[in-house]
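Asks: sequence and computational prediction follow.
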Amino acid sequence: MTVGKLYAQNRLHACKIYCINSRVINVAGSINCVCFDKTGTLTEDGMDMWGVLPVDDRRFQAAVKDMALLSREPLQLGMASCHSLTLINGALSGDPLDVKMFEATGWKLEEPEVADQEKYDLIVPTIVKSPAGRGHDELPSEIALVHQFQFSSTLQRMSVVTRELGSQDFVLYCKGSPEMVVSLSRPETVPEELNVTLQTYTEQGYRVIALGRRTLAETSYTKIQRMRREDMEKDLEFLGMIVLENRLKPETEPVIGVLKAAHLKIVMITGDNILTAVSVAKECGIFSPGETVVNVTAVPAVKGTPARVFYTSPKDLMAVIPNGQHDVEAGIGQECFKLALTGKTWAIIRDSFPELVPRLCTRGAVFARMSSDQKQQLVQELQGLGYYVAMCGDGANDCGALKAAHVGISLSEAESSVASPFTSKDANISCVPKVIREGRAALSTSSGIFKFMVAYALTEFISCIILYAVESNLFDLQFLFIDICLIVNFGFFFGKTRAYAGPLVRDPPLTSLLSFIPLTSLTLHVTIITAVQLGAFFWVRQFPWYSDYKRIPDSYACYENYAVYCVSLFQYIASAVAFSQGKPYRKEIYTNVALMISLVIMTLICAYKTMYPAQWITDYFGYIQPPAFDFKVIILCLAVSHFVLVVFAEDVLVNYVLAKIIRPMWKKKAGLTTNEEKFLAVDRELAAEMWPPVTTELPIKLNASVTELRAPLDTAEIHFRAERGPESSLASHEMADQAL
């Protein structure tokens, strides 16, 4: 049963896809839902600077693409200092976003040299210097990075405390998502048109980062080292936004097309802005042309007002989904609209509207601003609906989701590779169809091997039972020849058939070996095997040269033994061919050269043992030949008839009529949905209810002003403060109450 997995693992290794848990390979064959991270997975890992949008007097200035034009601008100082870069062998090392941002300023980074033999840490800060040729009158030439608060995906920001050369004040620069930086900024410093400007760039797929600062007057170095993060990151002055380009990887769009053609559910789970995520989803094909994108927005309960959920879309969904035209099996209803929502909405709905979670998971395609924990929650909810989930990501914040998924595929050799059974050396999603193909091939191989081994055992059992009728049996060396030369031989080469390279089909291989179809297949085979062996057994007794078996100690040689044994040899060969299923999961059997050579050689050997065996062979294997040649021909004719019947039964009756016609019709007519297919039941409910109630705009004003943008503090922020102690928790709740 492990042969298919081992060969699949070797083939994946040849494609630079490494597997540390071969048991997951078979599970990969059942995947019907694939979740992707965005940055570094669907899009390029590195980003290119597009430009910056400085703020002056609460207004966005014209976009600046040449950072040299930002002389003496606080925005440039923040870009040069707000990062966590370091020097390794003289080269900048750190987050690719930080590298691009810092390189765009033209500044230089200098770190203090500390000898290896130093016993104590030196209190010497990292320094950034302005480009050569700029005097002190134009721009501070040096800025010391005094203290850092590292980036947290939960908090969606990072901060750096700096001190300019010649200045007595410390300045904190904070960089993060626009929503978070705005919530920490003073309202009088944030442009009124921020929402419109942000939407303009994110809808085009740009990555937007906001920057703010705060002057820490009358503060000493010692006090800064002791101050809490939440006490510093507040009352910021909003400086502007940094716009970066994040291009799709060339492999992304074709791979998404392959997966969608197989009707796999595709989900994007990202920490980026929802508008950017939706734009990338449209560009790569997660949203098909003509599909309606419904934005789900949840409003928390505030001062007696209950929590509410709104569904908005630029066009009326009811015009897209005609009533009574929802065929769940054909995917019509599901393909008309898809949902997009943020991590904040996800958290509110899980707390206040848990009954909506299955619907969001079934129809959701883009989940933005998701924290690491929320990514893991989403994967687990999808699994609870009966999806077999694969997660593909490259970052540390994907580790939880990679570990929770049925199949985790890491595109990084860092932290995420430890949490996932698969790691691709090629950092693009082209590995996903390969893993699914090999998983389906391995699953098909395991199913074929299982049926072959069961058929082998029953064939041998039937032979023994029939021969018991005349008090005979198979000779020891006959058993040995069957077990070693036929069964072990075919079983070893059975899994060498490669995965089918054509299009992925919609339905994965059956995962249950004891379900209706495999048992029906085995029943048909056993019936045919029994009929052919009984035919040979009774036929040999009709010839005039036949004589009854007279028991001799240590010998089972008789005409019945010859007839049953010789015809059964060809039955094992026929079973190996019949159960070696080809497309759509594996290539055809003739492409497996090793198995074909083995089948041909063993067929010739068995034909020789049946037709023209030497005397020493009959003596060695303990059987006698019939004196008439015509019965030997009858044995071959029975073998050929058996081969035709079992191949017809497996390929036509089982794999086509039963699996593709009768089973879907019966399942659809009965409306059966197993516990493992809850998502189909949810989809039927949605089709019947014409859900969701879509409007073209929100009935209430959300984020209409800077004050309202600041209001909903992120729940992760409150949770972070609560971990710092009762005093911090109380302060956070007071801030939330004031904001609300």
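Replies: Now that the structure is in, tell me what you want to look at.
Asks: only C-alpha atoms from now on, for both contacts and neighbour counts.
Replies: OK.
Asks: all helices of the stretch 451-600 of the chain, in order?
Replies: Applying DSSP state H, counting those that start in this stretch to the stretch 451-600 of the chain gives helices spanning 476-480, 489-494, 516-540, 559-579, 593-611.
Asks: and here's the other structure:
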Amino acid sequence: MLLGIPHLIFESFPKLKALRFSKCALETAEILLVIDNHGQPTLIEMETQSICLLLDLPTNVRYFNYRHTKFIWQPIQRRFVTVDELLSSSTLDELLENTYGLNESEYKIRYDIYGPNKIEVEIKSYWTLLVEEVLNLFYAFQAFSVILWLVDEYMLYAICIILLTIFSSITSLIQTRKQSEALHDLVESSKCHNVSVLRKSPKSKPDIIKIEPVDLVPGDLIVLPPANFILPCDVVLLTGQCIVNESVLTGESVPVTKTALHSGSELYDPETHKRHTLFAGTHMIQTRFYGGENVFARVVRTGFSTTKGSLVKSILFPTPVGLKFYKDSLKFVFFLFTIAVTGMAYCLYLYISRNADLKDIIVRTLDIVTIVVPPALPAAMTVGILYSQERLKKIGIFCISPPRINVCGRVKIACFDKTGTLTDDGLDMSYVIPSKDQQFLDPVTDVSTLDTNSEFVQAMATCHSLTTVDGVLCGDPLDMSVFDFTQWEMEEPGANENARYDMLAPTVVKPPKHSIEKITEPENFEVPFEIGIIRQFPFSSTLQCMSVIAKSLQKHHMVAYTKGAPEKIRGMCKPETLPHDYDVKLAEFTARGYRVIAVAYKNLSGKFSWKDAQKVKRDVIEQDLNFLGLLIMQNPLKVETAPVISTLRSANIRTVMITGDNILTAISVAYDCGMLRSHDDVFVLTASDDDVNTRFMLERTGLNRSTENVVINFDSRHHHIAVDGRTWSKLKYCYPEAVPDLLVKSTIFARFQPDQKAEVVTHLQELDYIVSMVGDGANDCGALKAAHVGVSLSPAEASVAAPFTSKIQNISCIVNLLLEGRCALVTSFAIFKYMALYSLIQFFTILILYRQHSLLGDYQFLFIDLIITTSLAVTIGRQGPPEKLCPQRPPSSLVAAKNVIPLLLQITACALFQLGAMYMLFQQSWFQPIPDDVTEPQIVSWENLVLFTVSCYQYIILASVYSKGMPYRERLRTNYLFVLSAVSLTVFVTWLLIYPCKKMAELMELIATTPDEEEKFMFRVHMLIFPTLHLLIAVSIEAFISDQQWLKRCIQCLKRKSKPKNKYKRLLQQRNTFPWLNTIST
């Protein structure tokens, strides 16, 4: 009876459907209303599974699946937990202790809980896709409209709409299917063959069995093969080493060395311990292990819980974009519906007063709804985004969330990582500064002048994570630069020796031959001068250093070498080994923009064995070190960096740097790239070491620093704050209310860890900034995901790091994104306003014709809806962005007064010109109106001719007016297809008005022109006055009223608006005195 409309409404609005059920406690609920972080509701049915006890779970486990994630009810905690959280309490020691694997009963329990290890992207059948496509309110409205037109005998128009709907549905189905197949193929391409797993058995030794990857569960102990293996899940390495290519996830093409997990009581975290974690889908190039032992790894995450699963889920369920434009568009559609109701009321009155048939009353009244609320509106609004996405793809910028392109148009602050983003990945060794007897020696630019036997040279040669792949040395660019500087050589066992490494020196480094001859006595020449790297402690962004344990064949004891951030190394060294001017020398080089690395070492006990080296904790090694010296490196700016920063500044887009590098180095780079200008002052915010009474101090630095004191004015655009990660954490703890004040004045965030980078982005968003973040996708994943516009510089088309991936390996991609974002946003606005006015123009036409006992014909409707409106709406979006960013951002609100007023003026102009044309017709002496006593509406009439042609001109005029170009789009003349369409349609409509041929007049149901009716012919010619005047008025409204500052100021005066709407603007207007500051040094 209701044709399933209530079902469609309930499926579209789950909260309404939830009203059918009664509220109850979570532990007894059968249906859950799940609302995600973005407020999107979903109704899900609870399920029950009977399993044995595990981790305090009862026998009957209650759970639900939501977006490929399983949530299990924990009765003790009285909340739902994900399956990942079941292992979240595992410490490093707990992961290391079980070396026998799971037994069959443990495995079965875990399999029941976690399910199969698979990431499946369902490829639905075309029939299923068709049903899902059709079963929504849009198609219900479309079906309602078609039925109404068929009842009203608009056969031709209804058939055309049906055919177009079928065509668009099939096109959409094919595109959806292709996307599913592409994502499915991407997932399937990284599948592996059988995996060797340890199973605990009653025997003394566990069994090694082969199982399918789909059968793996968290806790399984797997044996990694020697080489060329695609990881089927996330695993943590327990023994040996692995060389892995993670480009499929992070975009980093440099192979990464993964080392065995160290013991400890801390909780395991895949992000914190990523140097020990091998992620699903990544390519394991080869393994390294010692003493004939296998390389073992423990499964920690499977299926969609893996990092690869997160990437797939982010594509399947993209984060909704909360742009005000979309919310406002719904409000405007509601406004149109309100107008439709008013028109329906008038139509009812009109036809009832004429004693019309009930069928005519119902059909004419309902027809108003299909006119005022255009069914093509949702599709038309995506045109601009699709064109922009295609243009971005051509220049190497890929997007997994197209709606975010519109968000790019509103970016207010641009955040950048430093290394690999603003500067090159590679580092150039400038020189080294050895230290001796608490004094720095002279800088050394040629390593051959240093003693090869010195600990300093040997530290540079051994303290790295380099490896050879296919005979080529590769690894971190910093390590490569340091090792190349030493001119030493590195030897590793060949690929055929993956399964077995030498007990003492798995990786060997040795100086060039001419150096060996200098340091080796003839009688000792049989002992080669080589240093074996026994164990690596990889670089940690948290600890900001790395260490190795090494042994020279000429020595009887092992040595630990450490290198890292000078601030961190200083705390690890014995005070008596540090030069007195350590801080002064560090500040000198970092202020000049150099990357400074400190190096230290310590001799280990002669009793310290190879076995001890594999078990020793990192913190034991990284203490009581002897300082060796500093490595001074240059990280040159990318050529494109400074021009891009200049462009952003000119466009009034604030730029900030969020980096893990030294604060003074970051400041220097900021001056070099133009983020800070030469006459700007920078104040470094630091916190005291006292945890009880923490004091915060500002110290002036920068290129403009002088001996004289300055008056600090934080309201000045030339005063900036730089803060490091340690101070940030202390300030958040001591004075959380001070964070917003700090954010609006800070330009440099240095020595920030990955989670702190994400915090900065999130806090900026809370201040109403639209934030973009550009990074290399490695240590910036959290910040890139958190930002409104996250851009990962990566050669891959899709990265787990961000919604945008740029193959352009520099920050010029952000300018392209902002240009396209502004273009897409303005185009969406233009198309929306055009479609709204198109419906209202037709609404006015139909109401006036109803009043005059007339209608539009089938072919007239076809011409307006399919030829004029469709061709113009589609070609409007073809205008590309300009070459330069302008200082003003495009509007974001449709319902703001400054946008509504011009729109209302355009609507009024349309109505007045239609009424004016009718008035001119009524004034003609030869005009005979349609009699009131007609039983059927007359289509072929002068009333129809006048309103049809005038309204056609209005569609073309408004499309042209809303296609204005600069400053957010190219000039209209560059849009050749639109210009051609508009001109062709204008010529054709003029022909229909002035002198249509008889056959065309009959087809379009218009009054034909006859040669002997000169007065009527002149009337047709005079009708051209209305489109001409309308064009002038419409252009004037857009040129002198729309988007004009005077209108905005008038509205603000009328509203008596005294404060800005955005929080960050209100903060900038306040007098920042920073009462939490204790000391200011100038």
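Replies: Okay, I see it. Values in this document were obtained by computation on a predicted structure and should not be read as measured data.
Asks: could you dump the helices of the stretch 451-600 of the first structure to CSV with distance to Y206 of the first structure and mean neighbour count?
Replies: Putting the helices of the stretch 451-600 of the first structure into CSV (distance: least, Cα to Cα, whole Å; neighbours: other Cα atoms under 10 Å) gives the following:
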stretch, distance to Y206 of the first structure, mean neighbour count
helix 476-480, 69, 14
helix 489-494, 50, 20
helix 516-540, 50, 18
helix 559-579, 52, 25
helix 593-611, 51, 16
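Asks: and those helices as JSON lines, adding distance to S416 of the first structure?
Replies: What follows is the helices of the stretch 451-600 of the first structure, written out as JSON lines (distance: least, Cα to Cα, whole Å):
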{"stretch": "helix 476-480", "distance to S416 of the first structure": "49"}
{"stretch": "helix 489-494", "distance to S416 of the first structure": "34"}
{"stretch": "helix 516-540", "distance to S416 of the first structure": "38"}
{"stretch": "helix 559-579", "distance to S416 of the first structure": "39"}
{"stretch": "helix 593-611", "distance to S416 of the first structure": "38"}
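Asks: between those, which one is closest to A670 of the first structure.
Replies: Shortest separation from A670 of the first structure across the helices of the stretch 451-600 of the first structure is recorded for helix 516-540, at 15.7 Å, computed as Cα to Cα.
Asks: okay, buried residues for the helix or strand harbouring L96 of the second structure please.
Replies: Assignment of secondary structure by DSSP states H and E places L96 of the second structure within helix 92-97. Across helix 92-97 of the second structure, burial judged by 16 or more other Cα atoms under 10 Å covers L92, D93, L95, L96.
Asks: so the closest residue to the third one other than its chain neighbours, which of the three states?
Replies: Spatial nearest neighbour of L95 of the second structure, excluding adjacent residues (Cα to Cα, 6 or more residues apart in numbering): R298 at 7.4 Å. Classification of R298 of the second structure into helix, strand or coil gives strand, according to DSSP: H, G, I helix; E, B strand; the rest coil.
Asks: you'd agree R298 of the second structure is up against L198?
Replies: No. The pair R298 of the second structure / L198 is not scored as a contact, 10.1 Å apart, by Cα atoms under 8 Å.
Asks: same drill for these two, tell me which one is more crowded.
Replies: Neighbour count, other Cα atoms under 10 Å: between R298 of the second structure and L198, R298 has more, with 26 against 21.
Asks: state the distance from that one to D417 of the second structure.
Replies: Using Cα to Cα, to the nearest Å, R298 of the second structure is found at 33 Å from D417 of the second structure.
Asks: who's in contact with the helix or strand where M480 of the second structure lies?
Replies: If you go by DSSP H and E, M480 of the second structure is part of helix 477-486. Applying Cα atoms under 8 Å, 6 or more residues apart in numbering, the set of residues contacting helix 477-486 of the second structure from outside is 425-429, 447, 457, 460-461, 464-466, 474, 511.
Asks: against V299 of the second structure, how distant is I109 of the second structure?
Replies: For I109 of the second structure relative to V299 of the second structure (Cα to Cα), the value is 15 Å.
Asks: more neighbours, the two?
Replies: V299 (22 against 16).
Asks: wait, doesn't the more buried one sit right on V223?
Replies: No. Judged on Cα under 8 Å, V299 of the second structure makes no contact with V223 at a distance of 10.7 Å.
Asks: how about F1017 of the second structure, what's its partner in the first structure?
Replies: Residue correspondence to the first structure (TM-score structural alignment): F1017 of the second structure is matched to F629.
Asks: equivalent analysis for G821 of the second structure, please.
Replies: For G821 of the second structure, the residue aligned by TM-score structural alignment is G439.
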